[in-house]
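> sequence and predicted structure, then a few things I'm wondering about:
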Amino acid sequence: MTAQTTEALWLSDQEQASWRAFLEGTARLSEALNKDLEIDSELSLNEYEVLVRLSESPTDSLRMSQLADSLAHSRSRITHTVRRMEERGLVVRESCAVDGRGVNCTLTDTGRAHLVEAAPSHVRSVRRHLVDVLTPQQLKNLGEAMQRVADACR
């Protein structure tokens, strides 16, 4: 290794400011959305997102690995989240019929009812904490930028 390859390429002042604003903004937004969901619906943001992903599946079911990937969660994290949700009757885990090694997570009627009940207040929270804070162009730019980041990190 040369000295050049081991030296850090430091962020410029603007890059540092943008990076820190991103970190704080995403942390505060997640905290606000999570708090609102827990107060209004007794669901965490992670649990809500699991219910959403399952409800968007034609069979109301996804393999645990697909669910983890769709949420950008580790397998361990999704397993713990789903276990808690299963204890509350929101989802069930069952062996995959096609591949016995896999495990499917399936939305229950109770889970769907919780999602239907939680959705209106969650949408209001997303609007209050994100959509209404930005101009339409800023929101479009944010979506495009974050999609590029997500794609680059896959």
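Alright, I've got the coordinates.
> C-alpha only now, for contacts and for neighbours.
Will do.
> give me the contacts around stretch 134-150.
The contact list for stretch 134-150 (Cα atoms under 8 Å, 6 or more residues apart in numbering) reads residue 131.
> put this beside the first:
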Amino acid sequence: MTETRWLDEREMAAWTGFLRASNLVARHLEQQLREDAGLSHTQYEILVLLSAAPEGEVRMTELAARLITSKSGLTYQVGQLEKRGLVARRSCPTDVRGVLAVLTADGRRTLEEAAPGHVAAVRESLIDVLERDELAVVAEALHRVGARLEG
């Protein structure tokens, strides 16, 4: 059995700072999107990913992987967007088992209306708080964390 490597004071400060900041930023962005656009942050991300995809469509399995969510969680969120007419689902023409999520015209319009307020909230809660050189360090550090966990 290996011995536990407890966090020292600096490591604990980094960990608790990350937890607090990430939770507060996530809560702030979730609230902003709910109030301004009636969307959850996950639903907004789905619209963003679909809008960036060729022809506004992505396979559900790929969408789940890119969002780092379960298939059932994605199915629920896409279902909510579908009820509002923002996303449609259709069969994949190249794979009978595949399902595509497709951005509708209303979905694109909703995203275009929600994006300015969301970007302002992202700036307010994170980007504009940091100096330019800090942004580069944070981006590189978080990229390394993500790359390690993605394997």
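That came in fine, so what should we check first? Because the structure is predicted, anything quoted here is derived from the model rather than measured.
> which residues does the closest residue to residue 60 of structure 1 other than its chain neighbours contact?
Spatial nearest neighbour of residue 60 of structure 1, excluding adjacent residues (Cα to Cα, 6 or more residues apart in numbering): residue 54 at 4.9 Å. Residue 54 of structure 1 is in contact with 60, 61, 62, 105, 106, 107, counting by Cα under 8 Å, 6+ apart.
> could you identify the buried members of those?
Buried subset of those (neighbour count, 16 or more other Cα atoms under 10 Å): 60, 61, 62, 105, 106, 107.
> in JSON lines: these, plus secondary structure and distance to residue 154 of structure 1.
JSON lines is the format used below for those (DSSP: H, G, I helix; E, B strand; the rest coil; distance: Cα to Cα, whole Å):
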{"residue": "60", "secondary structure": "coil", "distance to residue 154 of structure 1": "25"}
{"residue": "61", "secondary structure": "strand", "distance to residue 154 of structure 1": "23"}
{"residue": "62", "secondary structure": "strand", "distance to residue 154 of structure 1": "20"}
{"residue": "105", "secondary structure": "strand", "distance to residue 154 of structure 1": "23"}
{"residue": "106", "secondary structure": "strand", "distance to residue 154 of structure 1": "25"}
{"residue": "107", "secondary structure": "strand", "distance to residue 154 of structure 1": "27"}
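> quick one: which of those is nearest to residue 43 of structure 1?
residue 107 (14.5 Å; Cα to Cα).
> quick one: buried residues of stretch 15-33 of structure 2?
Neighbour-count burial for stretch 15-33 of structure 2, counted by 16+ other Cα under 10 Å, picks out 25, 29, 30, 31, 32, 33.
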